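S.K.: The sequence and its predicted three-dimensional model are supplied below.
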Amino acid sequence: MRIPFTKMHGLGNDFIMLDAREQDLPDLTAATVAALADRHTGIGCDQLIVLEPSNRADFRMRIYNSDGGEVEACGNASRAAALLHGRAAAVETGGGIINISRSESGARVDMGQPRFEWDAIPIDYAMDTLHLPVSWEGLTDPSAVNVGNPHVIFFVDDLAAIDLARLGPVIETDPLFPQRVNVNVAQVSGGAINLRVWERGAGLTRACGTGACATAVAALRRGLVQSPVKVTLPGGTLTIEWSEGQSIIMEGPATESYRGTFEWSDYA
């Protein structure tokens, strides 16, 4: 069975987009996702995205990391879906309903309201999520935010000095985070944020839309920046708007790279 796909990216965070809204797909296993995501023997991607019919929204977006695990939210993929869909839509995700639309800069996404309760992150036991009383080597005083998926955010003076490739997996899999966690390390300068992200199930990434949202929210809660705020990752810059009690608005580019087909049985 030949399956059409669209290869897309948001600031270098790349996706295989499969549209199952009108064409049924065979059962998708973690092994098939990992095989398709392999950059040497598959198509290659950070995440595989499946668009499906929904009874709750215009369509559903399912998100699989390159290790085959399904996750709740992906900001960059939401912008890619907006570009692919071509018009405003409500989208069901594992993290809730989001709203997407095209914009002059690419796409605009209403990510919904962030969650700060310790058991909504989730964290293993109750604590203040604005200032977690925990540390890992030189990374101290983090915040935690759930923006459809769990994030921990560290603000540092020198972003380049942090060995995130080493510390990221240690923090991601710490028992404090029962569903694992995305790890964000940020430096605030001139009212803007520079950010690097270790993504749960994917590793170091050129861009993470939900990470940019979570980090901006944490910085705004701490009074470090004002909304809207520019968040720059290795792949480029996003603009994040948020105020207390409101939804997070993310705006930035998304790009279609190419289209093709593959034989499902080659990866099943």
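M.R.: Okay, I see it.
S.K.: contacts, neighbours, all on C-alpha from now
M.R.: OK.
S.K.: now what about the host helix or strand of Leu238, what contacts it?
M.R.: Following DSSP states H and E, one finds Leu238 within strand 236-241. Applying Cα atoms under 8 Å, 6 or more residues apart in numbering, the external contacts of strand 236-241 come out as 11, 207, 209, 212-213, 216, 227-232, 248-253.
S.K.: In addition, the following structure is provided for comparison:
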Amino acid sequence: MPLSFHKMHANGDDFVIVDSRNSANPVTSSLARRMGDRNRGVGFNQLAAVLDCDDADARLMFWNADGSTLDACGSATRGAADMLMRESNMTSIALRTNRGLLTCERTSAGAISVNMGEPLFGWSDIPLAQELDTAVLPLAGGPAACSMGNPHCTYFVDDLSAIDIATLGPTIETNPLFPLRTNVHFVQIINRQHIRLRIWERWGGIPLGSGSCSCGAAVSGIRRGLLDHSVEVECDGGTVTVQWDGVGPVFLIGPVETIFSGTITDQLYRPTRRGESG
């Protein structure tokens, strides 16, 4: 049968939500890859399947557009939370992810706040290929590394406009130091409460924004003492707020918007053997 979905974005960081509560999860890596094709499918940076859960309002599973899975996606988590809170007329819910149990709230301004969990700094948690000081990696430019459920590598630069992200990003992403690859951030500090961020996303290219990358970049700046505990993160597509007290969980706060809802055709949902078999 056809598969329904919702296309949403968070400051231009676009994602698809598939609501699979009360049914088996239909999303496979192959289907995510077909849906993620911007010419032949729907197109997205990430896809989230909303599933039944015994100890939370729902469980989320995430896929990249190339069909690979990931444990954290701040934008799609906010989108799913927005959808479920509108449906239930509630202002707070809990979502289970591979990252853990994430509490989500709607702010008085209508934005969605997500407790993204505590950042991880151990070399094996990120992971790195060898034991190193993750505050300053032995790479040119001395970037910092952390995990928000996915790996992040953050460079602090004087002039963001001078950085060739399309060239540098994939080179750093695939550096042997990162066995699972890494998201790459280039940060220009405007002041202690405001940064400008551009991103090379692991397996994804250059997005307009990213919730988890905004968290990873801000956390690394706070960890180095360069930023205050509440930071406005300005990406190409808009601004989110990241809050971290230096000890506990990271909070990501920002808007989400539904673009449209639709149905995947049977041909895309169940391709012939001349295409991908699923």
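M.R.: Here it is on my side, so go on. What you see is a predicted model; the values in this text were computed from it and never measured.
S.K.: rewinding a little: residues in the second structure aligned with the strand holding Leu238 of the first structure?
M.R.: The alignment of strand 236-241 of the first structure onto the second structure (TM-score structural alignment) spans residues 238-243.
S.K.: mind checking how far Leu160 of the second structure is from Pro143 of the second structure?
M.R.: Leu160 of the second structure sits 15 Å away from Pro143 of the second structure, taking Cα to Cα, to the nearest Å as the criterion.
S.K.: For the two, indicate the residue with more neighbours.
M.R.: In terms of neighbours (other Cα atoms under 10 Å), Pro143 is the more surrounded of Leu160 of the second structure and Pro143; the figures are 21 against 16.
S.K.: was I right about the more buried one contacting Val157?
M.R.: No - contact criterion Cα atoms under 8 Å: Pro143 of the second structure and Val157 do not qualify, at 9.9 Å.
S.K.: name the element whichever residue in the second structure pairs up with Ala216 of the first structure belongs to?
M.R.: Using TM-score structural alignment as the criterion, Ala216 of the first structure maps onto Ala218 of the second structure. Counting by DSSP H and E, the element that carries Ala218 of the second structure is helix 211-223.
S.K.: ok, average deviation of whichever helix or strand comes after that helix from the first structure?
M.R.: Next helix or strand after helix 211-223 of the second structure toward the C-terminus (DSSP H and E): strand 230-235. Superposing on the first structure and averaging over aligned pairs (mean Cα distance after the TM-score superposition for the first structure), strand 230-235 of the second structure comes out at 0.5 Å.
S.K.: List the residues that contact His9 of the first structure.
M.R.: Contacts of His9 of the first structure (Cα under 8 Å, 6+ apart): Phe15, Asn76, Ala77, Ala80, Ala254, Thr255, Glu256, Ser257.
S.K.: give me that answer again for 6 Å
M.R.: Phe15, Ala254, Thr255 (Cα atoms under 6 Å, 6 or more residues apart in numbering).
S.K.: Dump those to TSV, plus distance to Ala35 of the first structure and secondary structure.
M.R.: As requested, the contacts of His9 of the first structure are exported to TSV (distance: Cα to Cα, whole Å; DSSP: H, G, I helix; E, B strand; the rest coil):
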residue	distance to Ala35 of the first structure	secondary structure
Phe15	14	strand
Ala254	24	coil
Thr255	23	strand
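S.K.: Can you flag the buried ones in the contacts of strand 236-241 of the first structure?
M.R.: Listed as buried from the contacts of strand 236-241 of the first structure are 11, 207, 209, 212-213, 216, 227-232, 248-253; burial here means 16 or more other Cα atoms under 10 Å.
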